[in-house]
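S.K.: give me a 3D structure for the following:
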Amino acid sequence: MFKNLDAEQARHSYTNQRMADMVGISRVSYENKKKNGKFTALEAKKMCKIFKVKFDYLFATDEDEAR
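M.R.: Reported below is the predicted structural model:
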């Protein structure tokens, strides 16, 4: 759903388990949230800090780019 999140995760060689651990949720929850886009504000903020990027970049969707 979020191609930039996928790209940053791959660029840093972070597994889904590692990301889940850093965010403070289970791997299964992390993978489900990547699919459905339902990260909490705190989880999203943590990921922005991990990758040192802005929210709008990290969570951009194909829909956002069509506008």
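S.K.: contacts and neighbour counts: CA atoms only from here.
M.R.: Noted.
S.K.: who's in contact with stretch 42-60?
M.R.: Residues outside stretch 42-60 that contact it (C-alpha atoms under 8 Å, 6 or more residues apart in numbering) are 2-5, 8, 23.
S.K.: one more, please, to line up against the first structure:
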Amino acid sequence: MSADLVCSAKGCRQAATWALLWNNPELHTPDRRKVWLACDTHRETLGDFLSVRGFLKDTVPSDEIPRDSR
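M.R.: Below is the predicted model of the structure:
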């Protein structure tokens, strides 16, 4: 895990341990992956937000973010 990766949750400054890979099919090609970073506390809530919209594609440890998603 890189020390410069910070959780994407509003107001959170914790180190990110998870990467939520997502895309909005109305805006992105099917193979495109955007990344939200999450600490252990916010992994579920950020994932739920993306899942409800059908955007969440995968969740991986932050040190396994695919190169093409960075």
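S.K.: quick one: TM-score?
M.R.: Put the two chains on top of each other and the TM-score (TM-score structural alignment, normalised by the length of the first structure) is 0.27; 35 aligned residues with a C-alpha RMSD of 3.6 Å.
S.K.: just flag the most distant two among the contacts of stretch 42-60 of the first structure.
M.R.: The largest separation in the contacts of stretch 42-60 of the first structure, counting by C-alpha to C-alpha, is between 3 and 23 at 18.3 Å.
S.K.: which of the two has more neighbours?
M.R.: Set side by side, residue 3 of the first structure and residue 23 show more neighbours around residue 23, with 18 against 15, by other C-alpha atoms under 10 Å.
S.K.: and that one, what does it touch?
M.R.: So residue 23 of the first structure contacts 43, 46-47 (C-alpha under 8 Å, 6+ apart).
S.K.: give me that answer again for 6 Å
M.R.: The neighbourhood of residue 23 of the first structure, defined by C-alpha atoms under 6 Å, 6 or more residues apart in numbering, consists of residue 43.
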